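Enquirer: Next come a sequence and a model predicted from it.
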Amino acid sequence: MSGDRKVKVLYDERAIADRTEALAMEIAAAEPKDLLVVAILKGSFMFAADLLRALHRAGLEPQVEFFHLSSYLEGTVSSGNVKILRDIESSVRDRDVLLVDDILESGRTLAFAKDLLAARGSRRVLICTMLEKPGKRVVAVDADFVGFVCPDVFVVGYGMDVAHCYRELPFIGRVVTAQDAA
């Protein structure tokens, strides 16, 4: 599927790397206690890995867990229902939790995860996203740390996909459509 389509770069590797380092410093400045990083799969896996290494360089020693949550299923528009496909195993009671996701768009997935972790007794739940599309929000939730405010286009790369394609790209871009070429 992806071989016959072009992708226009929105954020290149260097911009992503620089912003990730800056985010790690911002997170360290928030002085998290007994930090548990919870990456939301699948889209955040590349960002989460880079952010964890940057957090280490910033002097933090977080533990790591993974939520596999989905509201998209096979489509490109949120279904409105968030499902837990894989839960975390660690206790969050009295810990600071940093939710890491690729993009904050509708807000459903992150609001669901934040509320769930708060209900399980976390001391504080912070949210870090690589991208944010503020105009798409349907649930009242804000990220504490944002890499880039993204234009209202469907993005791929750096872990994000369309129909399981493009995740491997080292940059974030948008698929060029026939209308773009015209």
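Expert: Alright, I've got the coordinates.
Enquirer: okay, CA-based contacts and neighbour counts for the rest of this
Expert: OK.
Enquirer: So which residues of the chain form helices?
Expert: Using DSSP state H, the helices found in the chain span residues 13-29, 45-57, 108-119, 178-181.
Enquirer: Which residues lie in contact with the closest residue to residue 104 other than its chain neighbours in this structure?
Expert: Counting by CA to CA, 6 or more residues apart in numbering, residue 132 is the residue found nearest to residue 104 once chain neighbours are left out, at 4.7 Å. Applying CA atoms under 8 Å, 6 or more residues apart in numbering to residue 132 gives the contacts 103, 104, 105, 146, 147, 148, 149, 150.
Enquirer: hold the first one in mind and look at this next one:
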Amino acid sequence: MQDYHEFLGEVLITAEQIQKRVGELAEQINRDFQGEELIIVCILRGGVLFLGDLIRHISVPFTLDFMAVSSYGVGARQSSGQPRIILDVNTDIRNRNVLLVEDIVDSGYTIKAVIDFLSTRAPKCLRICSLLDKPERRETPVHIDYLGFSIPDKFVFGYGLDIDEYYRGLPFIGTVMADKYHPPG
């Protein structure tokens, strides 16, 4: 596996900035759902690190569930625009407060597919919490209720976001110099 220093363009968001913003998002969620219960649904796999840090700051009662959605082919750098639900939630969300936790909203197709899919089950409310947003890439309208950072249209990795399934564990968000990156194998 290639050392990420060889293709890191810049650190777009530092670990410290991420942790500060995650705490602020949790405070906002705690205020909005004070006296309520939440079902927090993490969209796998990219949202896992964000989820882990976020829930340590959530003080309202919550349960966890997970979904997996595929919209990128192997080695693809952009969404196919046709997301497929691979793993559905196990929890009955009817008349419950649902918070979707996502790593990045790009074209909007993936999160819109999840919203449409879960909305048929009549949740009390369905809110979106995304660490990152790339508004320049939006192809379908999506409202993000809790947003960490709006970023430019650059290929990013780290803090849950991968390149060919690697580098998710880095504590920061970095940009990729595509001409310096060599896929494994």
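Expert: Looks like it arrived, so ask away. Keep in mind that this is a model prediction, so the values were computed, not measured.
Enquirer: where does the TM-score land?
Expert: Overlay of the two chains. TM-score (TM-score structural alignment, normalised by the length of the first structure): 0.92; 176 aligned residues with a CA RMSD of 1.4 Å.
Enquirer: how much space between the residue nearest to residue 104 of the first structure and residue 76 of the first structure?
Expert: 16 Å (CA to CA, to the nearest Å).
Enquirer: Check residue 91 of the first structure too.
Expert: Per CA to CA, residue 91 of the first structure is found 33 Å from residue 76 of the first structure.
Enquirer: cool, and residue 166 of the first structure?
Expert: For residue 166 of the first structure relative to residue 76 of the first structure (CA to CA), the value is 14 Å.
Enquirer: Looking at these two, which one has more neighbours?
Expert: The neighbour comparison of residue 166 of the first structure against residue 76 (other CA atoms under 10 Å) goes to residue 166, with 24 against 12.
Enquirer: In this structure residue 133 of the first structure contacts residue 149, no?
Expert: Yes: applying CA atoms under 8 Å, one finds residue 133 of the first structure in contact with residue 149, separated by 6.1 Å.
Enquirer: What is the end-to-end distance of stretch 74-90 of the first structure?
Expert: 29 Å.
Enquirer: Go through that stretch and flag the buried ones.
Expert: 78, 82 (16 or more other CA atoms under 10 Å).
Enquirer: How about residues contacting it?
Expert: So stretch 74-90 of the first structure is contacted by 38, 65-73, 106, 108-109, 112, 162-163 (CA under 8 Å, 6+ apart).
Enquirer: Would you show me how to pick out the buried ones of the residues you listed in ChimeraX?
Expert: The buried residues among the contacts of stretch 74-90 of the first structure can be selected in ChimeraX (16+ other CA under 10 Å) with this line:
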select :38,66,67,68,69,70,71,106,108,109,112,162
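Enquirer: From the contacts of stretch 74-90 of the first structure, pick the one nearest residue 14 of the first structure.
Expert: residue 162 (23.3 Å; CA to CA).
Enquirer: tell me the contacts of the closest one?
Expert: Neighbour list for residue 162 of the first structure: 76, 156 [criterion: CA under 8 Å, 6+ apart].
Enquirer: Against residue 25 of the first structure, how distant is it?
Expert: With the distance defined as CA to CA, residue 162 of the first structure ends up 31 Å from residue 25 of the first structure.
Enquirer: How about residue 150 of the first structure?
Expert: Residue 150 of the first structure sits 21 Å away from residue 25 of the first structure, going by CA to CA.
Enquirer: What's the match for the residue nearest to residue 104 of the first structure in the second structure?
Expert: By TM-score structural alignment, residue 132 of the first structure lines up with residue 133 in the second structure.
Enquirer: so how far is residue 158 of the second structure from that match?
Expert: 15 Å.
Enquirer: For stretch 120-135 of the second structure, which residues meet the burial criterion?
Expert: Neighbour counts over stretch 120-135 of the second structure (16+ other CA under 10 Å) mark 126, 127, 128, 129, 130, 131, 132, 133, 134, 135 as buried.
Enquirer: so what's the spatially most central residue of the first structure up against?
Expert: By CA atoms, centre = their mean, the first structure has its centre lying nearest to residue 101, at 1.6 Å. Contacts here follow CA under 8 Å, 6+ apart; on that basis residue 101 of the first structure touches 39, 40, 41, 43, 44, 47, 48, 110, 127, 128, 129, 130.
Enquirer: Any chance of the residues you listed in JSON lines with distance to residue 19 of the first structure as columns?
Expert: Converted to JSON lines, the contacts of residue 101 of the first structure look like this (distance: CA to CA, whole Å):
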{"residue": "39", "distance to residue 19 of the first structure": "18"}
{"residue": "40", "distance to residue 19 of the first structure": "19"}
{"residue": "41", "distance to residue 19 of the first structure": "21"}
{"residue": "43", "distance to residue 19 of the first structure": "18"}
{"residue": "44", "distance to residue 19 of the first structure": "15"}
{"residue": "47", "distance to residue 19 of the first structure": "11"}
{"residue": "48", "distance to residue 19 of the first structure": "13"}
{"residue": "110", "distance to residue 19 of the first structure": "21"}
{"residue": "127", "distance to residue 19 of the first structure": "16"}
{"residue": "128", "distance to residue 19 of the first structure": "12"}
{"residue": "129", "distance to residue 19 of the first structure": "11"}
{"residue": "130", "distance to residue 19 of the first structure": "9"}
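Enquirer: Lovely, talk soon.
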